[in-house]
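> I would like to see how this sequence folds:
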Amino acid sequence: MKLSHYDEEGQAHMVDVGAKPPTRREARARAFVELSAEALTALPLNPKGNPLEVARFAGIQAAKQTAFLIPMCHPLQLSFVDVEAKIVAGGVEVETVAATVAGTGVEMEAMTAASVAALTVYDMTKALDKGIRIREVELVSKSGGKSGEWRREGR
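Model prediction:
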């Protein structure tokens, strides 16, 4: 298997996607922020503001900045980004979606949004819980482009 971001000499490079036809592409990702029961109970009373709403905005902003953070990512004109952060048993689940019409996919944008939203929940709640863990940052599904549909099994 050949990795696309390396040339014949093993040097990292940006893939040329100029010849690829633009198609609608969408990716979904998730992350989980494990919090103590005490932190979950106190979450709505956070003096810094609503951590879930701040995380939502942070994730949207992060998706738009992905190419500045990940060296070989192409800057994409995103047509849609959504981030949902909700309290569930044991913590906060973050789910994201990113979409574009382009010659390359938006997996990195969706995963960056999920990661930064999770980090924002951590930042907003760290005074309540020193044992916070961010787990399972993962791509859930993608569509569009040459490789078509992909979905993580069990989702």
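
> CA atoms for contacts and neighbours, from now on please.
Will do.

> give me the element Val17 is part of.
Taking DSSP states H and E as the definition, Val17 sits outside all helices and strands.

> for it, what are its contacts?
By C-alpha atoms under 8 Å, 6 or more residues apart in numbering, Val17 lies in contact with Gly103, Thr104.

> how close does it get to His74?
Plainly put, Val17 is 9 Å away from His74 if you go by C-alpha to C-alpha, to the nearest Å.

> swap in Glu8?
Glu8 is 21 Å from His74, by C-alpha to C-alpha.

> These two - which one has more neighbours?
Neighbour count, other C-alpha atoms under 10 Å: between Glu8 and His74, His74 has more, with 19 against 7.

> Can you classify Thr96 by secondary structure?
Three-state call for Thr96 (DSSP: H, G, I helix; E, B strand; the rest coil): strand.

> Let's compare: structure for the following, please.
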Amino acid sequence: MSKFTHIDDHGNAIMVDVSEKNQTTRTSQAEGFVYMNDKTLAMVVEGSHKKGDVLAVARIAGIQAAKKTSDLIPLCHPLMLSSVKVDFDAQPEQGRIRVLSMCKLTGQTGVEMEALTAVSVACLTVYDMCKAVDKMMRIEGVRVLSKSGGKSGDWSVVND
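Below you'll find the model as predicted:
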């Protein structure tokens, strides 16, 4: 079994020292899904929700969340992100909105947590704005789709 990097020899939580790592361009993509009824999905897509443009607000929330990841997740390094993108894909045949994030930087540690945080908060924002009209919404499938850069190289989910 490999040694946990966030725990020292005495079992104490530590922040990993990345000072000796090479700076490389690193990216990560993540996704999540917000399931909702047809009426709610149509309202979101058409922009007719009385609270305003749900997806615009969720995009901003996701971007802000990525920038605040180190404030939310213990032991995450504060990162100088060079790009954060949050996009949406309405999938009415599945009764859901797919939320996709991409985070990028040149640095010494990866951006998977930032991509996951962006997606999670964007999904939560859609939920929050729509909960009054759809009590049965649910968030599922939050996961990393890909990462690139760094010593461990590139990785991506095989099309599934």
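
> Make sure Lys147 of structure 2 is actually in contact with Ser101.
No: the criterion here is C-alpha atoms under 8 Å, and Lys147 of structure 2 misses it with Ser101 at 11.8 Å.

> Assign the most centrally placed residue in structure 1 to helix, strand or coil.
Centroid-nearest residue in structure 1: Met111, 2.4 Å away (criterion: C-alpha atoms, centre = their mean). The local conformation at Met111 of structure 1, judged by three-state DSSP, is helix.

> Residue in structure 2 paired with it?
Alignment note (TM-score structural alignment): Met111 of structure 1 maps to Leu116 of structure 2.

> so where in structure 1 does stretch 143-157 of structure 2 end up aligned?
With TM-score structural alignment as the criterion, stretch 143-157 of structure 2 aligns to 138-152.

> Kindly apply the preceding question to stretch 63-74 of structure 2 instead.
Counting by TM-score structural alignment, stretch 63-74 of structure 2 corresponds to 60-71 in structure 1.

> all helices of structure 1, in order?
Counting by DSSP state H, structure 1 has these helices, from start to end: 37-42, 51-64, 66-69, 107-125.

> what's the closest of these to Ala27 of structure 1?
helix 107-125 (5.2 Å; C-alpha to C-alpha).

> mean per-residue distance, the closest one to structure 2?
Helix 107-125 of structure 1 differs from its equivalent in structure 2 by a mean of 0.4 Å after superposition (mean C-alpha distance after the TM-score superposition for structure 1).

> Could you check how many residues crowd around Glu136 of structure 1?
13.

> now do Gly47 of structure 2
Gly47 of structure 2 sits with 15 neighbouring residues when counted by other C-alpha under 10 Å.

> which ones are touching the closest residue to Glu53 of structure 1 other than its chain neighbours?
Leaving aside its chain neighbours, Glu53 of structure 1 sits nearest to Ala85 (7.6 Å; criterion: C-alpha to C-alpha, 6 or more residues apart in numbering). By C-alpha under 8 Å, 6+ apart, the contact set of Ala85 of structure 1 is Leu52, Glu53, Ala55, Arg56, Val92, Glu93, Val94, Glu95, Ala117.

> if you set the cut-off to 7 Å instead, what comes out?
Leu52, Arg56, Val92, Glu93, Val94, Glu95 (C-alpha atoms under 7 Å, 6 or more residues apart in numbering).
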